[in-house]
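>>> here is the input, now give the coordinates:
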Amino acid sequence: MTDFLPRDTPVQLVDTTGAFSADPVYPTPAPDALVDGYRSLVIGRRVNDQCNALVRQGRLAVYPSSHGQEACQVAAVRVLDADDWLFPTYRDTVAVMLKGVAPAEATLMLKGDWHGGYDPHVHNVAPQATPLATQLLHAVGFAHAAVLKGESTVVLAMCGDGATSEGDFHEALNFAAVFHLPVVFFVQNNGFAISVPLSRQTAAESLAHKAIGYGMPGERVDGNDLAALLSVLGAAVDRARSGGGPTLVEAHTYRMQAHTNADDDTRYRDGSEVRAWADRDPLLRLRTHLRREGLLTEESEASFTEAADSIAATLRDALNTDAQLDPDDLFRFVYATRTPQLEEQSALLDGELRRTGQEAQA
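So this is what the prediction gives:
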């Protein structure tokens, strides 16, 4: 059981200065994986910036930024095969896009549309979940079904530190361990559950230590070190695929921006704390390392920036187009056969629309 205990300090391969240190357990990702990962980091940061701008323009209703957590977003997708499934949270829009979902579809829920915006089965991405930890139960159920069907699917379920305070989190881990399911629980510990710091959520030494109580291994990793994330999460996915069962991985990162645009984070945390984490930026860290190793050129950086700008432009253009709404959609998808009450409500709305249209013409 001692093998299930996480390390005293998070696994780190590339430190804040960009210097590399080999680990005796976790292998170093291949150079091309790090370069391609950096490209995704650049895209993720650009998407976060664009979405924040779209909120200010009124094109998005809300946006939970993952600025500063992009390494977690990238690694979560990179370690999965095409047939594996990702179960994201509301803050994991960048991961959803990197899994292949079109930017406009990935942000439709945040625009305030009436549905999730994308077909989960096209790219094996579950709908983004706003309620905390509910997606973990869905992920475990999906993994259980995959095992019963004899599939080799691995499920990676993402959540934040706040979700670990929900009962759903504990039920999901217990079920996954008892039935030995191929699930990786990936906790992005960014320091706060909205305004509540981790110290007010748990007295445990770390969130990864909770794993041993369920009979699964837990591991801690530097959540701003893409190299370490790829190695630790990759090992957890390999373990799950080979029949080793679930793993809990806690990534130590930080939420650099407010919880959402509706939040004033200055009311519960000091600016000096945020500035201190700016030096641990995952993009700057990996960029420094790749430059030092001669793996990143000015030309490649320019191409990455161009690709990121292109995605941002696609997203911007899509959300700047007003949707053509059909009022009857309010009633069309409630029941297969409309009830008398829905027919009455539909007729009432139709009459109101006709009346206002006639008044406008007059």
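>>> going forward, measure contacts between C-alpha atoms and count neighbours the same way
Noted.
>>> quick one: the helices in the stretch 101-250 of the chain, in order.
Applying DSSP state H, counting those that start in this stretch to the stretch 101-250 of the chain gives helices spanning 103-106, 108-111, 120-123, 134-148, 167-178, 226-241.
>>> show me what the first one is packed up against.
Contact analysis of helix 103-106 by 3 or more C-alpha pairs under 8 Å, 6 or more residues apart in numbering; DSSP states H and E lists helix 93-98, helix 298-319 as its packing neighbours.
>>> residues in contact with the helix or strand that contains Arg355?
Assessed by DSSP states H and E, Arg355 sits inside helix 340-361. Residues from elsewhere that reach helix 340-361 (C-alpha atoms under 8 Å, 6 or more residues apart in numbering): Asp328, Phe331.
>>> any chance of the helices of the stretch 101-250 of the chain in a markdown table with mean neighbour count and distance to Gly18 as columns?
Below are these laid out as a markdown table (neighbours: other C-alpha atoms under 10 Å; distance: least, C-alpha to C-alpha, whole Å):
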| stretch | mean neighbour count | distance to Gly18 |
| --- | --- | --- |
| helix 103-106 | 21 | 31 |
| helix 108-111 | 20 | 35 |
| helix 120-123 | 13 | 33 |
| helix 134-148 | 20 | 34 |
| helix 167-178 | 19 | 35 |
| helix 226-241 | 24 | 11 |
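>>> reformat those as a markdown table; add distance to Tyr26.
Below are these laid out as a markdown table (distance: least, C-alpha to C-alpha, whole Å):
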| stretch | distance to Tyr26 |
| --- | --- |
| helix 103-106 | 33 |
| helix 108-111 | 37 |
| helix 120-123 | 29 |
| helix 134-148 | 25 |
| helix 167-178 | 23 |
| helix 226-241 | 6 |
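>>> next, the structure of the following sequence, for comparison with the previous one:
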Amino acid sequence: MAKKSTYPVQLIQPDGRRVHDPEHAALVADVDGAQLRRLYRDMVVTRRLDTEATALQRQGELGLWPPLLGQEAAQVGSAHALHPDDYVFCSYREAAVAYCRGVDPAVLTRLWRGVSHHCWDPAAVNMTNPAIVVGSQGLHATGYAFAAHLEGAEIAVVTYFGDGATSQGDIAEAMGFAAGWAAPVVFFCQNNHWAISVPVRVQSATPIAQRAVGYGIPSVQVDGNDALAVLAVTRQATARARAGGGPSFIEAITYRMGPHTTADDPTRYRDAAELELWRRRDPIDRLRRLLEREQLWDSDFERSVAEDADDAGARLRAATRTLPDPEPEAMFDHVYATEHPLITAERRSVVEGARS
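Next up, the predicted model:
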């Protein structure tokens, strides 16, 4: 991986044609038709899960949901590069990564419905739960990666965050420590152009990937709507980490086609023409066009993908609407690792209040 890229790596053009890039194409030379179809299937299924969760929030079934519409290639492409024993530290938008790591759609909304402190068991899939504090996961990932490095574990640790998080001190500190400790961590920035209502041009006067160069961390920009290119550069970065080469930084140039969360109204700050431009670069449409060009598309496959998406969406919806409400005192569970007198007193107050 070069110190920085002068252009985003791209292997599939928006019209589905392949790009002549021998260096990066070699990183995915083994990806055959079946694997391309799997990438497509996972992207369609996760879009359906995201659409279903967004609808559930609008219907009052969830308190909040952070949509990932438009970012499927960045998430699915990178997730397909990971090994089972690699570890992921996510932000709050990586439902597609979670799905690819094996998270059951039935548990994706537990936290967002407000009935649990978590969605899934991190130990079961080697991936943390959504991190609401912007940028904090970068420090957690660096510490975990450094500890794994000390223990001789040949794994890669990947931390996901958005362009807005790069304005947080946590990410800057994490890169400084990762560079100094040669931690096997991959910083994966999904540059979706908007940190809530602030455009990326206001956040950074230079490409975000160049910030990593100042820390001595190899960086690359990739077309985040190109699943194959994302897979290629993530394979390169994670292989470097597993081999003891230290940290890397990936800036995936993509676009948030929906709101920042369902509490946001992007029409108040975003021009409709900009959204339409990026709709024409839809990552799912792009991969479908490649499949069509290479005779990997047929009605049976299309039907099979639609059925999988329907099944996943129905599973998420049914599970969400039947999640049991927790007991009120459960809010005090797992606040501290050991008993704390203040928490004990507050728990007792809630329990006694419920009885009176």
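>>> what would you report as the TM-score here?
Overlay of the two chains. TM-score (TM-score structural alignment, normalised by the length of the second structure): 0.94; 351 aligned residues with a C-alpha RMSD of 1.8 Å.
>>> what's the closest of the helices and strands packed on helix 103-106 of the first structure to Val237 of the first structure?
helix 93-98 (16.5 Å; C-alpha to C-alpha).
>>> how about the closest one: buried residues?
Thr93, Val94, Ala95, Val96, Met97, Leu98 (16 or more other C-alpha atoms under 10 Å).
>>> what about it, how far off from the second structure?
In the superposition against the second structure, helix 93-98 of the first structure averages 1.6 Å from its aligned positions (mean C-alpha distance after the TM-score superposition for the first structure).
>>> in the second structure, which residues correspond to that helix?
Under TM-score structural alignment, helix 93-98 of the first structure corresponds to residues 95-100 of the second structure.
>>> gap between Asp310 of the second structure and Arg48 of the second structure?
8 Å (C-alpha to C-alpha, to the nearest Å).
>>> tell me which of the two has more neighbours.
More crowded of Asp310 of the second structure and Arg48, by other C-alpha atoms under 10 Å: Arg48, with 22 against 16.
>>> for the counterpart of the more buried one in the first structure, which non-adjacent residue is closest in space?
Under the alignment (TM-score structural alignment), Arg48 of the second structure pairs with Arg46 of the first structure. Nearest residue to Arg46 of the first structure in three dimensions, chain neighbours excluded: Ala308, at 6.0 Å (C-alpha to C-alpha, 6 or more residues apart in numbering).
>>> in JSON lines, list the buried residues of helix 93-98 of the first structure along with distance to Pro31 of the first structure.
Formatted as JSON lines, the buried residues of helix 93-98 of the first structure follow (distance: C-alpha to C-alpha, whole Å):
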{"residue": "Thr93", "distance to Pro31 of the first structure": "26"}
{"residue": "Val94", "distance to Pro31 of the first structure": "23"}
{"residue": "Ala95", "distance to Pro31 of the first structure": "21"}
{"residue": "Val96", "distance to Pro31 of the first structure": "24"}
{"residue": "Met97", "distance to Pro31 of the first structure": "23"}
{"residue": "Leu98", "distance to Pro31 of the first structure": "20"}
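>>> before we move on, back to that, the match of Arg48 of the second structure should be in a strand, yeah?
No. Counting by DSSP: H, G, I helix; E, B strand; the rest coil, Arg46 of the first structure falls outside a strand, being helix.
>>> so how far is stretch 104-112 of the first structure off the chain centroid?
14 Å (C-alpha atoms, centre = their mean, to the nearest Å).
>>> so which residue is dead centre in the first structure?
Asp92 (2.3 Å; C-alpha atoms, centre = their mean).
>>> residue contacts, the nearest residue to that one once chain neighbours are set aside?
Sequence neighbours aside, Gln73 is the residue nearest to Asp92 of the first structure in space, at 6.6 Å (criterion: C-alpha to C-alpha, 6+ apart). By C-alpha under 8 Å, 6+ apart, the contact list for Gln73 of the first structure reads Gly44, Asp92, Val94, Ala95.
>>> which of these still touch in the second structure?
Retained in the second structure: Asp92, Val94, Ala95, out of the contacts of Gln73 of the first structure (criterion both residues aligned by TM-score structural alignment, their matches' C-alpha atoms under 8 Å).
>>> tell me if I'm right that the second one and Gly44 touch.
Yes. Look at Val94 of the first structure against Gly44 with C-alpha atoms under 8 Å: they come within range, at 5.6 Å.
>>> got any residues that touch both of those two?
Glu70, Gln73, Val74.
>>> of these, which belong to helices?
Of these, the ones assigned to helices by DSSP state H are Glu70, Gln73, Val74.
>>> could you dump those into TSV and include distance to Leu13 of the first structure?
Output for those, formatted as TSV (distance: C-alpha to C-alpha, whole Å):
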residue	distance to Leu13 of the first structure
Glu70	17
Gln73	18
Val74	16
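>>> list just the nearest of the residues you listed to Ala177 of the first structure.
Ala177 of the first structure lies nearest to Gln73 out of those, by C-alpha to C-alpha, at 24.8 Å.
>>> counterpart of that closest one over in the second structure?
In the second structure, the residue matched to Gln73 of the first structure (TM-score structural alignment) is Gln75.
>>> relative to Glu302 of the second structure, how far out is its match?
Distance, Gln75 of the second structure to Glu302 of the second structure, using C-alpha to C-alpha: 21 Å.
>>> what does Gly169 of the second structure give?
45 Å.
>>> which one of the buried residues of helix 93-98 of the first structure is nearest to Ala235 of the first structure?
For those, the residue nearest Ala235 of the first structure by C-alpha to C-alpha is Ala95; the value is 19.1 Å.
>>> quick check: Ala53 of the first structure is in a strand.
No. Assigned with three-state DSSP, Ala53 of the first structure falls outside any strand and is helix.
>>> report the separation between it and Arg46 of the first structure.
When distance is defined by C-alpha to C-alpha, Ala53 of the first structure is 11 Å away from Arg46 of the first structure.
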